[in-house]
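**Student:** okay, here's the prediction I keep looking at, along with the sequence it came from:
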Amino acid sequence: MSTDRTEGQMTDQLLPTTHRALLHRLARAQAEGRTPSLVAGVLRDGQLVWDGARSMVDGHAPDLDVQYRIGSLTKTFVAVLVLRLREEGLLDLADPLGRHLPGTPADAVTVAELLAHSAGLAAETPGPWWERTEGGLRPELADLLETEAPVKHPAGRRFHYSNPGYALLGALVERLRGEPWGEVLRREVLTPLGMHRTTLLPEAPHAGGFAVHPWADVMLPEPLTDTSRMGPAGQLWSTGADLARWAAFLAAGDEKVLGADTLAEMRRPAVGPEDAEWTSAYGLGLQLRRHEGRLLCGHSGSMPGFTAGLWVSEADGLAAFALSNATSGANTPLLAAQLIALTAEHEPRLPAPWRPLGEVDEELLALTGPWYWGAAPNALRLRADRVLELTSLGGGRGSRFRPAPGGSGTGLDGTWIGLDGYYAGETLRVVRAADGGVSHLDIGSFVYTREPYGGPAEAVPGGVEPEGWRAY
């Protein structure tokens, strides 16, 4: 008979009906998936608002401090370490691996391609299966890939998941930091985020891993291996409490580790999705999937005896994780996605209240209103977060802009950087006339004027017909 635990750290933030729906879905996953134990949780706006567990043992269920092996969720941690190196200028994502870690069969592929699984490398190591054998069988980096045909596809062309690719990224971190990747992870990521129960090897209390017979209700213990050099592909153990902290970080970033802009970069698809419906893709160390109409980012994970899933829905302000200790059965990545969908259905996110600017700047206010790209009408609005929002009024291009870094920080120096849409990364310049007034806007050579083909004729590419607008 199963036992459940439903009282989470902040359960008063959800309605009783939501609690019941989440518990019911968790209980079904444990029973139908025939897993010895299952623990899961939901976050809203970075805070844990529900957690629950089920177990095969009467009167006992795991709490948020019990470790489970999280498998390929480890890759999200390794990706953060690599991007920290990029932020410090120690590497560029376009660098070939051989520039920093020479002598491997993957010297020519780039760091970005390894992060995005688009390097074309083999999916697995040469036999025996690395997940169920001790890492001492592969003492050298050269042992991680086949010597004759390590590359299966042209680099950069398609997504092809590669566990050895992430082992190479872990070795890259070790080479540039001068110490084991696990120690770098503890110091640079886990400790700053308060994740003290995430470790390379299990530390009590931890769950044992099992295989459940497909045709009978009996179990077989799985080996708890130390995969050594393959560790960056799936070695980590963690807890529900620590994964809640990790989910909050992946949703919003933390300047102690990586900022929100870099996390947003990780969430963007790195190569074109192969399925026509665009149900899944991969960014820089993060999986992307669509579930019931919402876009999720995070990762799934599995190792013999364990499965895991963690997803973030940025649009809903929700995240969820699930951990189980069976090799197969309970689809924990799907469960985590379902917990997000259930919470969003029962308690949809409330829009943030509209608030005005804290202070009015007349120069910025004067920029708002209609602008024309040729004869195409657009509207420029100033939002409360001091972002300029350009909207096409005819179904054309639009983007948001923020003050360019290195300037005044207010945009009053006339330089802005595009945040999204067609003008993402492009520069908006406020061009002034000789008298100091605004002449026109220049966005990547596109001229916007206050009237259709208005303003100084010399500012409009190709000039303006001197006779102006006419009837025919």
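**Tutor:** Good, I have the coordinates.

**Student:** use CA for all of it now, contacts and neighbours both
**Tutor:** Fine.

**Student:** how far is stretch 241-255 from where the chain is centred?
**Tutor:** 11 Å (Cα atoms, centre = their mean, to the nearest Å).

**Student:** let me see the residues that make contact with it.
**Tutor:** Applying Cα atoms under 8 Å, 6 or more residues apart in numbering, the contact partners of stretch 241-255 are 41-43, 45-48, 64-65, 193-198, 259-261, 263, 298, 310-314, 319-321.

**Student:** going by neighbour count, which of the residues you listed are buried?
**Tutor:** Among the contacts of stretch 241-255, those classed as buried by neighbour count (16 or more other Cα atoms under 10 Å) are 41-43, 46-48, 64, 193, 195, 197-198, 263, 298, 310-314, 319-321.

**Student:** in helices, which of the residues you listed fall?
**Tutor:** L263 (DSSP state H).

**Student:** in strands only, show me the buried ones among the contacts of stretch 241-255.
**Tutor:** Counting by DSSP state E, the part of those found in strands is 41-43, 47-48, 298, 310-313, 319-321.

**Student:** can you put those residues in a markdown table and add distance to R158?
**Tutor:** Below are those laid out as a markdown table (distance: Cα to Cα, whole Å):
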| residue | distance to R158 |
| --- | --- |
| G41 | 34 |
| V42 | 33 |
| L43 | 33 |
| Q47 | 36 |
| L48 | 37 |
| G298 | 20 |
| L310 | 24 |
| W311 | 23 |
| V312 | 24 |
| S313 | 25 |
| A319 | 28 |
| A320 | 29 |
| F321 | 28 |
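
**Student:** before we go on, here's another structure to hold up against the first:
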Amino acid sequence: MTDLSDELLPTTRRALLHRLAVAQSEGRTPSVVATVLRDGRPVWHGARSMVDGHEPTADVQYRIGSITKTFVAVLVLRLRDEGLLDLADPVERHLPGTPADGATVAQLLSHSAGLASETPGPWWERTDGALRPGLADVLEAERPRRHPAGRVHHYSNPTFALLGALVERLRGEPWGEVLRREVLQPLRMTRTTLLPEPPHAGGFAVHPWADVMLPEPLTDTGLMAPAGQLWSTTADLSRWAAFLAGGHEKVLSADTLTEMRRPAVGPEAGDWTETYGLGLQLIRHGERTLYGHSGSMPGFTAGLWISEADGLAAVTFSNATNGPGTAQLTAELIAVTAEHEPRIPEPWRPLGEVDEQLLALTGPWYWGAAPHTLRLKADRALELSVLGRSGRASRFRAEDDGTWTGLDDYYAGETLRVVRAADGSVGHLDIGSFVFTREPYGPADAVPGGLDPEGWRAY
């Protein structure tokens, strides 16, 4: 990794180091290492260790646990984008004979298939994968489900064993090899591997009531590997965070990654703090919404979070089973950086060229009597804002056929069309059958159901 000594202000670097040092000391972990990114570039790296003068570098491998699931999800979405499967496909269409029959690929990705959280038998994270030689061994045959499919989010590690097997079935080779060739190589992630390669940290358990440690076994979990097997470095996972934020033409598009971080199952009632997309976790930390994933395996904890609004991301590892709240620590490193050095907006610049027909669409529009305004943005995009107390706002992406597709909230995926009068002038806007006119409820022929012939009047 390049020298990051001047990327952040000294006060910011001090605050980040302080937070990391507190985590290592109070969390009683042999080591903790972290990297912060801004706009896809590493801007700070820090580490603390129990060994004086021997702090881990950004090239030391740690086990990343369930962050592995984000890699598997990307492999599955690549299959979808190539047309080899549909997210609505039942699993048995591609992987017959598993206890997950009846669940869809999307439900597996979002942990909403209702499958059990863990495997039957001994704790899979600490036992050799040879104990589970077939897919039938990763779920109870008698009661594989704990909830009806598609109803609730219920985190399931065996689910990702099935998804790894799905990748292998459709690609015809081990999922780890598919990952290396299709994802890790294009992203130059040469230090992300299924088994540890030196230099790597050892994993430990720390006694709860005494300052003594116990080495944890470094197991090969076999079929369960897609749920948490990978080892990586903060340098490599920084590249992964940058990819998850912006996409890569040889791996997965930005549009598909946006789809992955959209909540797939509604959160429980009340103020939500955590939900799940397609292989990505979403959390609220203070006023921020972050996406990424946490991870843990015996001897290790890890966190990777991205704040789209701040243009920041952070990666954190520790090598203790009950680590220093690594997921929380990762979120706090983002908050510290954002509070000390808030994102500076890009300078306003005028459009390079103007389409007069598009310019004529801008200004006030009314959905019934609710006032809105339409603005023209770069790349022929449109932005609908609410002026009054009711209405729905959205951004719209221009399409080649002269329509626009909604990107946000209620209008996400809906089509905006310009409806023209017989003389070619703009009559009204149609957004998913909602009519927007230049005047409140007018003209009558554009409004569904027509208008009272007496028009607006006092009572």
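**Tutor:** Happy to help now that I have it. Fair warning: this is a prediction, and the values are worked out from it, not measured in the lab.

**Student:** that older thread, closest to K75 of structure 1 out of the ones in strands among the buried ones among the contacts of stretch 241-255 of structure 1?
**Tutor:** Nearest to K75 of structure 1, judged by Cα to Cα, of those is G298 at 10.3 Å.

**Student:** quick one: map that closest one onto structure 2.
**Tutor:** By TM-score structural alignment, G298 of structure 1 lines up with G292 in structure 2.

**Student:** which ones are touching its match?
**Tutor:** Applying Cα under 8 Å, 6+ apart, one finds that G292 of structure 2 lies in contact with I67, T70, A241, L280, Q281, L282, L304, W305, I306.

**Student:** make it 7 Å
**Tutor:** Under the criterion of Cα atoms under 7 Å, 6 or more residues apart in numbering, the neighbours of G292 of structure 2 are L280, Q281, L282, L304, W305, I306.

**Student:** would you mind finding the match for the last one in structure 1?
**Tutor:** Aligned against structure 1 by TM-score structural alignment, I306 of structure 2 finds its counterpart in V312.

**Student:** neighbours of the residue mapped onto A211 of structure 1 from structure 2, just the number please.
**Tutor:** Taking TM-score structural alignment, the alignment pairs A211 of structure 1 with A205 from structure 2. Look at A205 of structure 2: counted by other Cα atoms under 10 Å, it has 20 neighbours.

**Student:** any idea how far R84 of structure 1 is from the match of I306 of structure 2?
**Tutor:** Counting by Cα to Cα, to the nearest Å, the separation of V312 of structure 1 from R84 of structure 1 is 21 Å.

**Student:** V218 of structure 1 too?
**Tutor:** According to Cα to Cα, V218 of structure 1 and R84 of structure 1 sit 45 Å apart.

**Student:** equivalent analysis for G468 of structure 1, please.
**Tutor:** Taken as Cα to Cα, the span from G468 of structure 1 to R84 of structure 1 is 55 Å.

**Student:** so for the two, which residue has more residues nearby?
**Tutor:** Neighbours per residue (other Cα under 10 Å) separate G468 of structure 1 from R84, with R84 holding more: 20 against 8.

**Student:** which residue comes closest to the more buried one once chain neighbours are left out?
**Tutor:** Distance criterion Cα to Cα, 6 or more residues apart in numbering; nearest residue to R84 of structure 1, sequence neighbours excluded, is L258 at 6.9 Å.

**Student:** now stretch 415-424 of structure 1: how far from the chain's centre is it?
**Tutor:** On the basis of Cα atoms, centre = their mean, stretch 415-424 of structure 1 sits 21 Å off its chain's mean C-alpha point.

**Student:** which parts of the stretch 201-350 of structure 1 are strands?
**Tutor:** Taking DSSP state E, counting those that start in this stretch, the strands of the stretch 201-350 of structure 1 run over residues 210-212, 219-221, 237-238, 280-282, 287-291, 294-303, 306-313, 318-324.

**Student:** looking at those strands, which is buried most?
**Tutor:** Greatest average neighbour count among the strands of the stretch 201-350 of structure 1 goes to strand 318-324 (a mean of 32), per mean count of other Cα atoms under 10 Å.

**Student:** so what secondary structure elements neighbour that one?
**Tutor:** For strand 318-324 of structure 1, the packing partners by 3 or more Cα pairs under 7 Å, 6 or more residues apart in numbering; DSSP states H and E come out as strand 37-44, strand 306-313, helix 332-346.

**Student:** which part of structure 2 lines up with stretch 93-103 of structure 1?
**Tutor:** If you align by TM-score structural alignment, stretch 93-103 of structure 1 falls on residues 87-97 of structure 2.
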